[in-house]
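Student: model this:
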Amino acid sequence: MNRPLMVAFDLANQQAAMELAKALGPDGRGKTVKVGMELYYKEGARILQKLQEQGYAIFLDLKLYDIPHTVEKAMLQLARLGVDYVTVHAMGGQEMLQAAKRGLAAGAAESGLPAPKLLAITELTSASEEVVSKEQNCRLSLEEQVLSLAQLAKDSGCDGVVCSALEVEDLRRVLGDDFFYLVPGIRMSDDQVGDQVRVATPAMAHKAGASAIVVGRPINQSAQPKRAYERYLADWQDSLKEN
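Tutor: Take a look at the predicted model:
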């Protein structure tokens, strides 16, 4: 089973993205990159094509959250881009999530491409218990909220969720192994956590049951991105071998 380490290309423009791609090696085959809002809003679909031409699989992380009709039509367009994963906010509700799935299916059928995996954002890894309670006015604990949103996502036809490593074990126990658990907020124990709150090492994420992990600043802001990538990949792959 493919369990990728995704590198977050959270960068300002195409030049920076191509420099990082070059630093990671001449061939992107077997690698997955995350293109988020900053890079996509600057460069649009052309940056996806550039990366795909080098062999990279694409996680397009735009976190759609709007009325169902708008999300459905947006997903129809994204499915035509040949990306591998896309995201929506689970808080958009069942009708919106189902509309997203319909849009992906329609766009894939029209373009003759496989439909991207639809991943639902639960709670961002920058969110804390206090944020969920005091700012979101949620009556549930953080863990209960993540489980509730993940259950909604699965019931609505999503292929998986984005969550922290701290919740994966409980989610797998309730939702099963036929669901995709993507874990951002990955840091080695000696790295700066930045604005992340719920973090884990690659090995910790695997032990918890992550299907894939996303690593951003420790690689894309490193003076030696390839060495940083290989360090994280080794920790992730070593943990997979132990399984």
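Student: drop to CA atoms for contacts and neighbour counts, all remaining ones
Tutor: Will do.
Student: For the strand ranked longest in the chain, report the contacting residues that lie outside it.
Tutor: Selection of the longest strand in the chain by residue count, based on DSSP state E, yields strand 57-64. For strand 57-64, the external contacting residues (C-alpha atoms under 8 Å, 6 or more residues apart in numbering) are 6, 29-37, 48, 51-52, 71, 83-89, 121.
Student: Show me which of those are buried.
Tutor: The neighbour count (16 or more other C-alpha atoms under 10 Å) marks 6, 31-37, 48, 51-52, 71, 83-89, 121 as buried among these.
Student: before we move on, the earlier item: among the contacts of strand 57-64, which are located in helices?
Tutor: For the contacts of strand 57-64, membership in helices holds for 37, 48, 51-52, 71, with DSSP state H as the criterion.
Student: Out of the residues you listed, which is nearest to residue 169?
Tutor: When these are compared for distance to residue 169 (C-alpha to C-alpha), residue 37 comes out closest, at 28.8 Å.
Student: Enumerate every residue touching the closest one.
Tutor: Taking C-alpha under 8 Å, 6+ apart, we find residue 37 in contact with 10, 61-62.
Student: do the same with residue 191
Tutor: Residues near residue 191 by C-alpha under 8 Å, 6+ apart: residue 218.
Student: quick one on the thing from earlier: got the contacts of residue 37 as TSV, with neighbour count and distance to residue 139 columns?
Tutor: Supplementary listing: the contacts of residue 37 in TSV, determined by neighbours: other C-alpha atoms under 10 Å; distance: C-alpha to C-alpha, whole Å:
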residue	neighbour count	distance to residue 139
10	20	33
61	18	28
62	16	27
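Student: let's see this one next to it:
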Amino acid sequence: MKNLIIALDFGNKNEVFQFLNHFEKEKLFLKVGMELFYQEGPAIIHELKEKDHSIFLDLKLHDIPNTVYGGMKSLAHLGCDLVNVHAAGGKEMMMAALEGLEAGTEAGKKRPDIIAVTQLTSTSEEQMQSEQLIDRTLQESVLHYASLAGSAGLDGVVCSSHETSLIRNKLGNDFLTVTPGIRLSSDSVGDQKRVASPQFARESGASAIVVGRGITKAENPLESYLLYKQAWEGVLS
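Tutor: Down below sits the predicted model:
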């Protein structure tokens, strides 16, 4: 998995398909988040899959194990490629999520990869310590959640590029590290705290990067996408 995932930061499917018109026959890896999914429902996943795009359904499930089991069992029928939960829900919840996903995947088909959110890239160390009352460094917290996800059998985590190498050293190269908060030097940071360039993410060993506004709000989305893609693949220095 060495993908550039585009976050579809749109409120409805009309805006999505207007955006996708810029890409003609390009097969993309697209992230559908809460705003779009809650507005359009499962139909948006089916429509995107019909166009042969890969889908990361970013709903960040976090509830009691039985509820998350049922939720994942239902989501498995959508045919997404990647789904996620919050690692803060605990090991038992993550194991239930994986079990639900396996139970809901049709026989003979590959289940979606499942990853756990460690600490949001909008969270600073100060916020984590003062608001979550976690008396550790941010890196220690992220590494702990990643280890917990690994022990629960999950395929990887969502983390910032700044923690990727630590996670790889502890959990190996096959453990997925999906990294949002990716910006080119010309981009606005926005509400993200722990940002990084595509080059930094690549050099840190990230499995995939997630880019939203840098592409979706660009005057020329295709041109911006190709710039990010080249930087991520090492074509640009």
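Student: Do you have the helices of structure 1 handy? List them.
Tutor: Listed from the start of the chain, structure 1 has helices (DSSP H) covering 14-24, 37-43, 45-53, 68-79, 94-111, 129-130, 142-155, 165-175, 202-208, 217-220, 225-241.
Student: Would you reformat these as a markdown table and include distance to residue 183 of structure 1?
Tutor: Converted to a markdown table, the helices of structure 1 look like this (distance: least, C-alpha to C-alpha, whole Å):
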| stretch | distance to residue 183 of structure 1 |
| --- | --- |
| helix 14-24 | 21 |
| helix 37-43 | 18 |
| helix 45-53 | 22 |
| helix 68-79 | 22 |
| helix 94-111 | 20 |
| helix 129-130 | 18 |
| helix 142-155 | 13 |
| helix 165-175 | 6 |
| helix 202-208 | 7 |
| helix 217-220 | 15 |
| helix 225-241 | 12 |
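Student: Indicate which one of these is closest to residue 193 of structure 1.
Tutor: helix 217-220 (9.2 Å).
Student: which residue numbers in structure 2 go with the closest one?
Tutor: Counterpart in structure 2 of helix 217-220 of structure 1, with TM-score structural alignment as the criterion, is residues 213-216.
Student: Distance of residue 167 of structure 2 relative to residue 146 of structure 2?
Tutor: Shown here: residue 167 of structure 2 relative to residue 146 of structure 2, a distance of 7 Å by C-alpha to C-alpha, to the nearest Å.
Student: who's more crowded, these two?
Tutor: Set residue 167 of structure 2 next to residue 146 and count neighbours by other C-alpha atoms under 10 Å: residue 146 wins out with 30 against 25.
Student: Provide a list of residues in contact with that one.
Tutor: For residue 146 of structure 2, the contacting residues are 87, 116, 118, 156-157, 167, by C-alpha under 8 Å, 6+ apart.
Student: looking at structure 2, which of the contacts of residue 37 of structure 1 still make contact?
Tutor: Among the contacts of residue 37 of structure 1, the ones whose aligned partners also stay in contact in structure 2 (both residues aligned by TM-score structural alignment, their matches' C-alpha atoms under 8 Å) are 61-62.
Student: Let me know the closest of the contacts of residue 37 of structure 1 to residue 180 of structure 1.
Tutor: residue 61 (15.1 Å).
Student: Which residue in structure 2 aligns with the closest one?
Tutor: Residue 61 of structure 1 maps onto residue 58 in structure 2 when the alignment is built from TM-score structural alignment.
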